[in-house]
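K.L.:
sequence plus predicted model, see below.
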Amino acid sequence: MASVRFRVTLPERLWIGKISREYEAAEFRVLSGIGGDERASALVETTGVPVDDLRESAERDSSIDSFRVVMHGDGKTVFRNEATSHETYDIFRETGTMPEYPVTIRNGSVDVSVTETRERVVELKQALERMGAAVEIVAVRTTGDSSGLLTERQAEIVDLAVEEGYYEVPRRCSITRLAELLDVSKSTVSGVLHRAESRLVHEYSAASSES
């Protein structure tokens, strides 16, 4: 089993991707979601979007069947939307995976974590890519394997990069800042991160070819 955090860049056609790009400073947190054969429903908390703009945008989008504001105040809106066709829920259902809530969306980019077998993680990644999403693996933790996927030094630098916001959208930390914190050169940090990311990608590629 592995706990994997993906960064998924949503296709332009998806409503949540469109409106989160229109309001770049906004944050959407999917608190829960239920997907069935005929309908999918999500409870979402957002900040940074006027409630009237949110409602009008949802009502204009043909993919949204129902939109209801549950709570609004102090700059925060909680809403529930339903759709008879929801590509992302269909993918999670068909691959037998479940995202760990809350799922955070900013500027068309989704941070989503799953804990699953390597084979199912690979299947999920490939299904999201077939949908038209760009998928990046930003963190991996394995269970039942003390050696893990990364060397101790790679894990140290990757953990610091995550902690400092290097993988956030937009990034809150640069390679230069990471190099200063580690007291090493920028080229060293860049090289270690590149090799770590390469190991993660090849690990899951190998798992995919074996399944």
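P.N.:
Sure, I can see it.
K.L.:
C-alpha from now on. contacts and neighbour counts both.
P.N.:
Will do.
K.L.:
show me where the protein has its helices.
P.N.:
Ranges of helices within the chain are 15-22, 51-60, 87-95, 118-130, 152-164, 175-182, 186-210, based on DSSP state H.
K.L.:
mean neighbour count for those helices - can I get that in a markdown table?
P.N.:
Output for these, formatted as a markdown table (neighbours: other Cα atoms under 10 Å):
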| stretch | mean neighbour count |
| --- | --- |
| helix 15-22 | 18 |
| helix 51-60 | 14 |
| helix 87-95 | 17 |
| helix 118-130 | 19 |
| helix 152-164 | 16 |
| helix 175-182 | 15 |
| helix 186-210 | 15 |
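K.L.:
switch those helices over to TSV; also include distance to Tyr101.
P.N.:
Shown next, in TSV, are the helices of the chain (distance: least, Cα to Cα, whole Å):
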stretch	distance to Tyr101
helix 15-22	16
helix 51-60	22
helix 87-95	13
helix 118-130	17
helix 152-164	19
helix 175-182	29
helix 186-210	23
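K.L.:
what's the closest of those to Gly144?
P.N.:
Between Gly144 and the helices of the chain, the shortest separation by Cα to Cα is 12.6 Å, and it involves helix 118-130.
K.L.:
ok so, going back, quick one: which of the helices of the chain is nearest Glu38?
P.N.:
helix 87-95 (10.0 Å).
K.L.:
wait, Thr97 sits on Val114?
P.N.:
Yes: in this structure, Thr97 is within contact of Val114 by Cα atoms under 8 Å, at 7.3 Å.
K.L.:
another one to put next to it:
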Amino acid sequence: MPRARVRFKPPGPQRGGPFRLSSDYPDGEFRILSAHPTEDGLLVVLEATLADPAVVLDLFESAPQSRVPSYDALHADEQTVLLQFQLPFVPSPYRALFASGNLPQFPYTIEDGWIVCELTTSHDRLSQFRDELEETGFAFEVNWVIQSVDSTDLLTDRQRRFVAEAIERGYYDTPRQCSLTDLAAALDVSKSTASVVLHSAEETIVKEFFATAVE
């Protein structure tokens, strides 16, 4: 199933709170650690690390109660503040996630007004998530998509058995703990057979690794 890194941001009039702070303080780090729907809206935990974390507390202290009915400072020191706050509504991105059949995978980061997150999803669900968000006026971008493959599906049963035995006996260790002759004897095959099977498995693994890395 594909894994995607996406980012999205609300239309201009909605870019307040942490969105605005992430633009005003680009050297800071803003992370949404969790967000849980409640009967009253959405309960969010936000971590902010920046030179003057007091600006985060000031922002929430001055926020209209209609936007942020309550908040608690769970932790604060010279560089980091951890806040839990209640929103009186469920924001569009969260609704779009569930409407498209996706699940949130925290943490999310907020960078220069954009929420950045990774999703394990299908191409159809990713497209639906984009459509759901864009209908509400959000900008949406896909940074990358990686088609993940179950490693157990890459090799045949025989190749997997040979590689597992080689790893267990230290054939791939440095220095090598097991020679090809010893490995072949343990597998009850000829040295040439062991070499051919291992080489084929290694070729598959290496090609898959680099194919995924450059996507």
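P.N.:
Noted; the coordinates are in hand. All values reported here derive from a predicted model rather than from experimental measurement.
K.L.:
out of the helices of the first structure, which gets nearest to Phe6 of the first structure?
P.N.:
Across the helices of the first structure, closest to Phe6 of the first structure is helix 118-130 (Cα to Cα), at 8.5 Å.
K.L.:
and the closest one, which stretch of the second structure?
P.N.:
Here helix 118-130 of the first structure aligns to the second structure at residues 123-135, judged by TM-score structural alignment.
K.L.:
still on that earlier bit, mutual contacts of Thr97 and Val114 of the first structure, please.
P.N.:
Taking Cα atoms under 8 Å, 6 or more residues apart in numbering as the contact rule, Thr97 of the first structure and Val114 both touch Val121.
K.L.:
could you find the closest non-adjacent residue to the most centrally placed residue in the second structure?
P.N.:
In the second structure, the centroid-proximal residue (Cα atoms, centre = their mean) is Glu118; its distance is 3.5 Å. Distance criterion Cα to Cα, 6 or more residues apart in numbering; nearest residue to Glu118 of the second structure, sequence neighbours excluded, is Arg5 at 4.3 Å.
K.L.:
am I right that Asp65 of the first structure is in contact with His86?
P.N.:
No: applying Cα under 8 Å as the test, Asp65 of the first structure and His86 come out as separate, 10.6 Å apart.
K.L.:
might one say that Val197 of the second structure is in contact with Arg160?
P.N.:
No: contact criterion Cα under 8 Å: Val197 of the second structure and Arg160 do not qualify, at 9.5 Å.
K.L.:
can you get me a residue count around the residue nearest to Thr121 of the second structure when sequence neighbours are not counted?
P.N.:
Spatial nearest neighbour of Thr121 of the second structure, excluding adjacent residues (Cα to Cα, 6+ apart): Pro2 at 5.7 Å. Neighbour count of Pro2 of the second structure, defined by other Cα atoms under 10 Å: 14.
K.L.:
which residues does Pro2 of the second structure contact?
P.N.:
Contacts of Pro2 of the second structure (Cα under 8 Å, 6+ apart): 120-123, 145-148.
K.L.:
just the ones of these in strands?
P.N.:
120, 145-147 (DSSP state E).
K.L.:
so which of the residues you listed wins on neighbours?
P.N.:
Thr120 (20 neighbours).
K.L.:
so that one is in contact with Arg5, correct?
P.N.:
No: the pair Thr120 of the second structure and Arg5 fails to qualify as a contact (Cα under 8 Å) at a distance of 9.0 Å.
K.L.:
and Glu24 of the first structure, what's its match in the second structure?
P.N.:
Matched to the second structure by TM-score structural alignment, Glu24 of the first structure sits across from Pro26.
K.L.:
surely its match is in contact with Glu111?
P.N.:
Yes: counting by Cα under 8 Å, Glu111 is a contact partner of Pro26 of the second structure at 7.2 Å.
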